[in-house]
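Asks: sequence first, predicted coordinates after that:
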Amino acid sequence: MRMSARVDGAQSLVRKLDRFTEATSNKIQRQVLMEAGEIIADRARELVPVDSGDLRGSITVSDKVRAYDGQGLTLGIGGPVTIYIGPQRGSKPDGFYGHMVEWGTVKMAAQPFMRPAFDSTRGQVQSRIRNDLAAAIAKAARG
């Protein structure tokens, strides 16, 4: 016995699934995370102790890990995209000593600014990521 079936709307469904893939692409994830990362960076710039202003000026958001050498924070949403937030080493101004300010040294007490910035903006950052990704997915679903 032979059976056949016809599915109406399959091509439309495939197109919508393709748009969903685009809405959650690395490019969209990067954009969403960069914008959310700026929330943390702005708060860190407010909290960082200022002497010359170089450390504050070096706090950036980037997708390039080499500039950070382990200082600062990383932000990701479970995909291949990761954003780095914190003082940038080798930049102008140079924030090479950010980790010493954050964690202290044998000669200087810690003056944390990155962790408090993250902690105080966590809810806002999560909401921003959730809302921006939801908007991108809804836009893709509408076509």
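Replies: Looks like it came in fine.

Asks: going forward, measure contacts and count neighbours with C-alpha atoms only.
Replies: Will do.

Asks: what comes up buried for whichever helix or strand V14 is part of?
Replies: If you go by DSSP states H and E, V14 is part of helix 10-23. Buried residues in helix 10-23, counted by 16 or more other Cα atoms under 10 Å: K16, R19, F20, A23.

Asks: the last one contacts A140, correct?
Replies: Yes - using Cα atoms under 8 Å, A23 is in contact with A140, at 6.0 Å.

Asks: ok, back up a step: greatest separation within the buried residues of helix 10-23: which pair is it?
Replies: By the measure Cα to Cα, K16 and A23 form the most distant pair in the buried residues of helix 10-23, at 10.3 Å.

Asks: got another, please set it beside the one above:
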Amino acid sequence: MPLEVTGLKEWASKIKEIEKVFKSVKISDIALQAGAEILRDEVKRRAPRSKFGGKHAADHVIISAVVEGKIAIGFIPDHWYMKYHEWGTSKMKAQPFFEPAFNAKRKEIQQAMYNVYVRELAKI
């Protein structure tokens, strides 16, 4: 008695749709943006603030556009000196805030990016 298999064409079609989701530049850009927003918010929270009431670098954390699958998070050019707070100098002890922010939110960032793909896959 021969074995009859049905539904393979539909299954292959679904797999191609899933592949499109994972290869989509638009969806990966959305996922990067979702993760970047979480990191930006945590960097803002942890960044040092001026004791003299001036501009606070924490209020000027920006997210770049996604370029070739990469996104940058940092400060506006007026706050170029924040790298010295992060890494220190020969005369100033490092007061890291950026790397600890990333380490604290790593799982949440990954989850947010994962959720974007889950949401897109649910549409199939």
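Replies: Great, that's in hand. Since we're looking at a predicted model, the values are computed, not measured.

Asks: sorry, back to before: helix or strand right after the helix holding V14 of structure 1?
Replies: Remark: after helix 10-23 of structure 1, the chain's next helix or strand is helix 26-47, criterion DSSP H and E.

Asks: what range in structure 1 matches the helix ranked longest in structure 2?
Replies: In structure 2, with assignment by DSSP state H, the single longest helix is helix 98-122. Alignment of helix 98-122 of structure 2 against structure 1: residues 114-138, by TM-score structural alignment.

Asks: distance from the matching stretch to structure 2 after superposition?
Replies: Its matched residues in structure 2 lie on average 1.0 Å from stretch 114-138 of structure 1 after superposition (mean Cα distance after the TM-score superposition for structure 1).

Asks: check which helices and strands the helix holding V14 of structure 1 is in contact with.
Replies: Judged by 3 or more Cα pairs under 8 Å, 6 or more residues apart in numbering; DSSP states H and E, helix 10-23 of structure 1 is in contact with helix 114-142.

Asks: report the buried residues of the helix it packs on.
Replies: 114, 116-118, 121, 125, 128-129, 132-133, 136-137, 140-141.

Asks: of these, which is the nearest to R43 of structure 1?
Replies: The closest of the buried residues of helix 114-142 of structure 1, once distances to R43 of structure 1 are taken by Cα to Cα, is A117, at 5.2 Å.

Asks: OK, contacts around the closest one?
Replies: By Cα atoms under 8 Å, 6 or more residues apart in numbering, the contact set of A117 of structure 1 is I40, A41, R43, A44, L47.

Asks: want to throw those residues into TSV with distance to V106 of structure 1?
Replies: As requested, those are exported to TSV (distance: Cα to Cα, whole Å):
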residue	distance to V106 of structure 1
I40	28
A41	27
R43	27
A44	23
L47	22
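
Asks: for the residues you listed, which ones persist in structure 2?
Replies: Here is what carries over to structure 2 from these, by both residues aligned by TM-score structural alignment, their matches' Cα atoms under 8 Å: I40, R43, A44, L47.

Asks: just give me the closest of the residues you listed to Y97 of structure 1.
Replies: Checking the kept ones among the contacts of A117 of structure 1 one by one against Y97 of structure 1 (Cα to Cα), the nearest turns out to be A44, at 14.9 Å.

Asks: cool, thanks, talk later.
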